[in-house]
Structure formats: C-alpha cells, structure tokens
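# quick one: sequence plus predicted model below, questions after.
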Amino acid sequence: MTKVLIVGAGHAGGSAAAFLRQYGFEGEIVLAGAEPVAPYQRPPLSKAWLKGEAGEEALLLRADDFYAEQSIDLRRGAVATAIDRAEKTVAFADGTTEAYDHLILALGAEARRLHGPGWDDPRVRVLRDMADAEALKTELKPDRRLVVVGAGYVGLEVAASARSLGAQVVVLERESRALSRVASDVVGNFLSAYHHRRGVEVLPFTEVRGVHVYPDGKGADVRTDGAAVHPFDVCLVGVGARPATELAEAAGLACRDGVIVDDQARTGDPAIFAIGDITRRPVPALGLTDVRLESVPSALEQAKQAAAAIVGRPAPPAEVPWFWSDQYDLKIQIAGLPVGADSRVVRGEVDPSKIGGGFAVFHLKGDRIVCVEAVNAGAEFMGGRMLIQKGQAVDAAKLADPSVPMKAVGVA
C-alpha cells in the first residue's frame, strides 16, 4: 500500500492530509508534527488568542477525532532529524525511522531573532506558535510596557492587540515607514497614523542596538541609535521569518531562501514535495517563477497541488495569492503582488480619522491590475482579485471613482 509521510503538522501539512483523503487517496498517511497539539490556525495567535477571545479548541483546523476517522496517523511531538532519500526514510529525534513512498515537507518558517547584548533575556519574545502566543499573552495587561521591534504585519497586529488590552506600546522600525517591505507607502503610512490615534508610537528610522538589563534584574530597556532608551516589561521581536530548510538542505534538495518547488509543489526529487512557508514557488497566475509567499492561502493552494499530484488528479487551477491582516477595526486585504507595476490608482479617501467605507490602492502594469491593497474595502478587494485572475484591462479613471461599481471598471 502506498504511504505518504507528511513532516510538519501546521496549516499546510494538516490540510495536505485532509485533501489526500478528500481526493480519494486510500493508502497510509502519517502526519508528524513537532508541536504537542493537532494542526491549528496561526493567524489568530497575534489577535484573538492574545486578547483572550479564542482558545485552543477554536484554533484547531479540525476536531481531534477527524484524524482517527480518516485513518490519518497524527503524531504529536515528532521532530524529524534527517531524510535518507536513497532509502526513502525519515529519522526522528526519538530514535524512530519512518519509511515513505511520497514525502511532503511542511515545516514552515521560524521567527528571526536578534543577537547581541541582552537579546537572550527571557522578557524578549518572538511570536510563531501557540506556546509563544501563550507566553506573550500572560504579559499583556493594562499599563504593562511593550516594545515591538519591527513594524511588519505581526508587529502591528500584536501592537493593536496589546493596546486593546490597555498596554503601553512602542513600535521600533529601522526602515522609513511601517510595512516597508510588504505594502505601499499609502497603506503603511495610513496604518502608522491609525496606530498613533490609538496611542501606539510607531518610530521609523530607528536602529536597535541591544537590550540593557538593569543591575537589579527587575527592569530592562531597548537601546537604539541616537542613545534613545525604551523601557519594557516585555519586548517582541517581529523582524520576519526564515524558512525551516535545514532538513531539506542536509538531504541535498535545492534551496534558496526556501525549498525550490514547481507548480505541483514537487522538489527536484520526484518522491518529495514541499508546501507552505518553507518553499520558493512559481505563481503562474502572475507570471512569476520564483517567489516565497508566507500566507495561509498559499499553503492551502500548495497542499491541493501536492495531494492532486500524488493521487493523479488534474492540477488545481492557479490562484492569485492573497493575504490579510486585522488591526483594531481594520481589515486589510491584499491580492496579487506589485511586481512590475508602473502606476497606481487610489480609490476612496485615505484618512485615518475617517475610515468609514475604507479605501484601496491598485497597482497596475499597463492597463492591468497586478495587485490590490484594500483597507475596509471588501468589494474593491474581491473585484480587484477577480480582475487580476482574469487579466482584464481596466479604465483607470473609473477605477479611481468610488461611485463606479468594481464590476464596471473593466474594459471589454
């Protein structure tokens, strides 16, 4: 009987196991994850979990009994240590070895940490998994001081959650603005201003130098260039994530800031697939051949690709990548990537004091949308995403006019 071994039981790995059964795979499935819990959703960790609005059961992708019902052998606390491609086996830290016919690597990414004076202090935290979130949650109380290093999506989401709990929050960003690597200046500057109105300081052009722990051990602060000092009770380092490629690299699989896969999530070894945040992948819907995406929709798309390839099912249609973030009462939704864009159109009023119906930023390459960033603008997000998928030309003047429905901005 054919056996699929999935190493990594996060959103990608758990979904791959479910899609295999959904697509009719009748062989053995072993789903091995390093964490002591069943596959769960990570996005709520920086939001609902921190605010006490969701517990472990609410985050689970599927109920515990799903895996037994579907004959999926879920192994918690299973840490893979080596792949033997010749023997088609994976070794685990507990001394066991598991054979496979097909191997799916779904190991995700690890939070980047800072190194140097004081960064190993236990009050300095990262946020990547449920244990990280629970440890951080215990520190976020009224008037507690939180310093966030990095104004990316995770840092801003945690800042918003902490502020809603009454904590004092400062966000330190070395670049010129928030979200400098992942969003336009329109969206980044808007969010900085919105956070400021909620009592969060977002400080750009701020290079951190280290953490100073006070002689009594009871206090600490982050030191920055210019000799600025930011005392904290807890500090979150949110400076991005790195794909967990060590296992793949040691096995000789091609990697470059991610395991390189094709549009079926297959590596250079025909028996090994890789899915989710660990990968560099093509995005046919945008004409891109080598991209690393960190998102749940990308993980789900690749889980479908791998499952379909294993069972011999036609490949699923290529999807436009999309992302989201929730901060305070804002829903930020992005579809596509602004690669190659040569113009942009802003639709709606960009005013942090008058969010109302929201706004959207459309990035165009010629007369076609390649990316839409929507803030409390669901119709613009959905319409933009559909236009990207179709590759349909648009009328820029109509696109800029909120009174023109999104379904009417296309050019026949």
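Yep, that arrived.
# C-alpha from now on. contacts and neighbour counts both.
Fine.
# find the nearest non-adjacent residue to Thr224, please.
Leaving aside its sequence neighbours, Thr224 sits nearest to Val208 (Cα to Cα, 6 or more residues apart in numbering; 4.2 Å).
# report how many residues lie close to the one you found.
Neighbourhood size, Val208 [other Cα atoms under 10 Å]: 20.
# close enough to count as contact, it and Ala228?
No - look at Val208 against Ala228 with Cα atoms under 8 Å: they stay out of range, at 9.3 Å.
# use this one as the comparison:
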Amino acid sequence: MTHVVVVGGGQAGASVVAKLRAEGFSGDITLICAEKVPPYQRPPLSKAYLLGEMAEERLYLRPADFYQEHNITLRLDTRVVDIDSAAHAVVLSGEERLHYDELVLTVGAFPRTLPAAVGGMLDGLYLVRDLADADAMAPAFQKDRRVLIIGGGYIGLEAAAVASKLGLKVTLVEMADRILQRVAAPETSDYFRALHQSHGVDIREGVGLDRLLGDDHVTGAVLTDGSIVQLDFAVVGVGITPATILAESAGVEVDNGITTDEYGRTSDPHIWAAGDCASLLYRGTRLRLESVGNAIDQAETVALNIMGREQVYTPKPWFWSDQYDCKLQIAGLNHGYTDVHIRKGDAEGVQSHWYYKGEELIAVDAMNDPRNYMVGKRLIEAGKSPAAALITDPATDMKALLKA
C-alpha cells in the first residue's frame, strides 16, 4: 500500500492530506508537524489573533479530530532532521526512520532575524511567523508602551496597525526609500503611509537600524540617520527565507526555494513540494508565491498528481492584507510594470491601482474595493486588458469590461 508522508503542518500540508482523502486515496498518510498544535491559519497571527479577536481553536484549519476520522496519522511536535532519498525514508529527531513511497515537502519559510552584532540576541525582540511567536509577543502589546517595527512590508505594517489600535506608541523604520517598495507601486505606498500616519504611526523611510540598545532587554535603538528611539520592545519584519535544508539533504534541486515542475514534482520523482518553500514557473519566470491561495491550489494539485492525474498547476496569484479598517486585495503580479492607473471609488479610502506592462493589464491593488478587485482578478485570469482610459473613467461599467 502506498504511503504518502507530508512534512510541514501549514496550509499546504493540511491541503495535501485533505485533498488526497477527498479524492479517494486509500493508502497510508502521515502528516508531520514540528509544532504542538494541528495545522492552523497563519495570516491572522499578525492581525485578529494578536488583537485578541480570534481564539486559538478558530485558527485551526480542521477540527482536531478530522485527521483521526480520515485515517491520517498526525505526528505533532515532531521534526524531520534528514531525508534518505535512496532508501525512501525520512529521519526524525531521535533517529527514528519513516518509510515513504511519495514525500511532500510543505515546510514553508522562516523569518530573517537580526544579527547578534546589532543586538539580535536581546530579550524583547520578536518575530511574527508562528503561533508561538504571536503568543510570546502578545503580552507586550499594552497601551502606551513604545514599540519599534523594523521593516515596512506587509507583516511590519500589519503589526504596526495592531499596535496602534491597542494604543501603543509606534515607530516603523524602513531601510528602502519607501514602505512596500519591493511589492507595490509608489501609489500604493503613498496610500498606506497616509493611512498609518493618520493613526499616529511614526514612519521613517530610507532609515535603517544601526543597533539596538540594552544590556539584556532592548531599551532603545540607534538608527542609521543617527537618531535614537527609546522603546520597550521591537518587532522584526524583514522578510522570509524558504526552508530548503531538507531538500538539499535529499539532493533535490534548489533555486530560490525547492525547484518544482508544472506538476509540483521536484528533481526527485518521488519528492514533491508546495507552498512558500516551492519555486515554480509563472509566465516564464521562476519565483515563489507567498500566499494562502497558492499554498492551497498548488498543494491540491500535488495531491491529484500523486494519484496519477498529471494535472498542470497554473498559478492564479492573489493576496490580501488587513490594516485598521482597510482590506487590501491584490490580484496578479506587478513584476515589470510600466504604468499604474488609479480608479477612485465612491467613498473615502476606496480606490484601486491598476498595473500595466505596456498595454497589458498584469495586476490590481484594491483598497476597500472588493468589486473592482474581482473584476480585475477575472480580467487578468482571462488575459483581457481594457484600455487604461476606461479604467480611470468613473463612468465605466467595470463589469461590462468582462464581456468585451
């Protein structure tokens, strides 16, 4: 009987095992999770969960008894330390070996940390990646405390929004010229800068961290412009690195993540990968898609292909971020854009930014504008590119563009 072993208890891992059973796979399934809790949602960790608006059980992707009911062996608090690909076995901590016929790596990524030379070993310095991180930092989020957010990407901005809503005094530093520089156009950066500043967040762009101050616990920070910020704790949000160590130990090809083909298969025909750890081809470019949607869709495709379906995975990139009362929804990838066109909504704060590469529509950022987000998403998936003048014209019936 075929034994499928899945390593990694995030969204992708949970999706693989659920899809296998839903499609009638009758072999053995083992899901190995490094954490002590069943697979859970990660996006709410820096938003609703940190705000205290979501209980831990609501984070779980499936009820705890789902795995037993579907004959899925769930190994919690268990780490895979090596892969013996020649013997088709994973090596667990304690030297236990577990045989597999098909192995799926859904090991995600890990947050980049600060080097010890700048104070990265001090207490009061937090990361935002897993449940333990969120639980560790939650007690620090108390009214009138001073927090430094290091990094102006989505994780940093979400943490800043939570801190501001809870009444903390927030300073955010971004070493690049502007927040969101790596992922969004200046127009989107401008929108979120104004949003955060309206809530009292002190945003400093083009300014990095020189070093943290404090003997054992962080008490302040010296920035690269020479200014000093007094603080009670700090949150680091400076990006993630794909977890490729296990793949490398198995001799699997790695290129900005675990290299996969259009079926989700790695360079080893019996090892697959999905989610944040996997690099894939999208429109001729190899990249990773760090999103819930990709984790689910790619993982389910892998499950089907383990069963011999030979289904090609076609990514449909979409992302979101919640900050204060603003929901940002993103469709497509803006890589290589040449122009951005703004469509204003009927209410304050409602607008969408449409990215064009020449005359081709490639992405949309929608702020509190779900209708135009859906229109943009469907246009991109259909390969349709309306004239930019139609997008910016308030008289345009956006839904009619789908029929053009």
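That came in fine, so what should we check first? All of these numbers come straight from a predicted model, not from anything done at the bench.
# can you find the partner of Glu300 of the second structure in the first structure?
The equivalent of Glu300 of the second structure in the first structure is Lys304 (alignment by TM-score structural alignment).
# and the nearest residue in space to Asp101 of the second structure that is not next to it in sequence, how far from Thr73 of the second structure?
Spatial nearest neighbour of Asp101 of the second structure, excluding adjacent residues (Cα to Cα, 6+ apart): His3 at 5.2 Å. Per Cα to Cα, to the nearest Å, His3 of the second structure is found 11 Å from Thr73 of the second structure.
# ditto for Ala64 of the second structure
Ala64 of the second structure sits 12 Å away from Thr73 of the second structure, going by Cα to Cα.
# equivalent analysis for Ala400 of the second structure, please.
The gap separating Ala400 of the second structure from Thr73 of the second structure is 49 Å, by Cα to Cα.
# for the two, indicate the residue with more neighbours.
Set Ala400 of the second structure next to Thr73 and count neighbours by other Cα under 10 Å: Thr73 wins out with 15 against 9.
# what's the helix or strand for that one?
Thr73 of the second structure belongs to strand 72-75 when assigned by DSSP states H and E.
# tell me roughly how far the next helix-or-strand element following that strand lies from the first structure on average.
Counting by DSSP H and E, the next helix or strand C-terminal to strand 72-75 of the second structure is strand 80-84. With mean Cα distance after the TM-score superposition for the first structure, strand 80-84 of the second structure departs from the first structure by a mean of 0.5 Å once superposed.
# so which bits of strand 80-84 of the second structure are buried?
Residues of strand 80-84 of the second structure classed as buried by neighbour count (16 or more other Cα atoms under 10 Å): 80, 82-84.
# after that strand, which helix or strand is next?
Following strand 80-84 of the second structure toward the C-terminus (DSSP H and E): strand 89-92.
# how close does that next one sit to the first structure?
For strand 89-92 of the second structure, the mean deviation from the first structure after alignment is 0.3 Å (mean Cα distance after the TM-score superposition for the first structure).
# just checking, what packs against that strand?
Contacts defined by 3 or more Cα pairs under 8 Å, 6 or more residues apart in numbering; DSSP states H and E place strand 89-92 of the second structure against strand 80-84, strand 97-99.
# the stretch 51-200 of the second structure: helices as residue ranges?
Applying DSSP state H, counting those that start in this stretch to the stretch 51-200 of the second structure gives helices spanning 56-59, 66-69, 131-137, 154-165, 186-198.
# quick one: Ala331 of the second structure from Pro317 of the second structure, how far?
Note on Ala331 of the second structure: its distance to Pro317 of the second structure, by Cα to Cα, is 6 Å.
# and the helices in the stretch 251-400 of the second structure, which stretches?
Remark: helices assigned in the stretch 251-400 of the second structure by DSSP H, counting those that start in this stretch are 292-306, 370-382, 388-392.
# would you mind finding the most buried of those?
helix 292-306 (a mean of 24; mean count of other Cα atoms under 10 Å).
# ok, average deviation of that helix from the first structure?
Once fitted to the first structure, helix 292-306 of the second structure is off its aligned match by 0.7 Å on average (mean Cα distance after the TM-score superposition for the first structure).
# circling back: overlap of the contact sets of His3 and Thr73 of the second structure?
Contact criterion Cα atoms under 8 Å, 6 or more residues apart in numbering; residues bridging His3 of the second structure and Thr73 by contacting each: 29-30.
# how about Ala377 of the first structure, what's its partner in the second structure?
Ala377 of the first structure maps onto Asp369 in the second structure, by TM-score structural alignment.
# show me the residues around the nearest residue to Leu179 of the first structure once chain neighbours are set aside that make contact.
Spatial nearest neighbour of Leu179 of the first structure, excluding adjacent residues (Cα to Cα, 6+ apart): Gly152 at 4.9 Å. Gly152 of the first structure is in contact with 178-180, 182, 238-240, counting by Cα under 8 Å, 6+ apart.
# looking at Ala331 and Pro317 of the second structure, which is more packed in?
Legend: neighbour count by other Cα under 10 Å for Ala331 of the second structure and Pro317, higher for Ala331 (25 against 20).
# wait, what's in contact with the more buried one?
317-319, 363-365, 373, 376-377, 380.
# just the closest of those to Gly308 of the second structure, please.
For the contacts of Ala331 of the second structure, the residue nearest Gly308 of the second structure by Cα to Cα is Pro317; the value is 25.2 Å.
# if I read this right, the closest one contacts Val292, doesn't it?
No - at 9.7 Å, Pro317 of the second structure does not count as touching Val292 under the criterion of Cα under 8 Å.
# would you format the helices of the stretch 251-400 of the second structure as CSV with distance to Ala89 of the second structure included?
Below are the helices of the stretch 251-400 of the second structure laid out as CSV (distance: least, Cα to Cα, whole Å):
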stretch, distance to Ala89 of the second structure
helix 292-306, 17
helix 370-382, 40
helix 388-392, 54
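# to which residue of the first structure is Gly226 of the second structure aligned?
Mapped onto the first structure by TM-score structural alignment, Gly226 of the second structure lines up with Ala227.
# sorry, wrong one. I was asking about Ala331 of the second structure.
Per TM-score structural alignment, Ala331 of the second structure is aligned with Ala335.
# contact partners for the closest residue to its match other than its chain neighbours?
Nearest residue to Ala335 of the first structure in three dimensions, chain neighbours excluded: Trp322, at 4.2 Å (Cα to Cα, 6+ apart). Trp322 of the first structure sits next to 295, 297-298, 333-336 when contact means Cα under 8 Å, 6+ apart.
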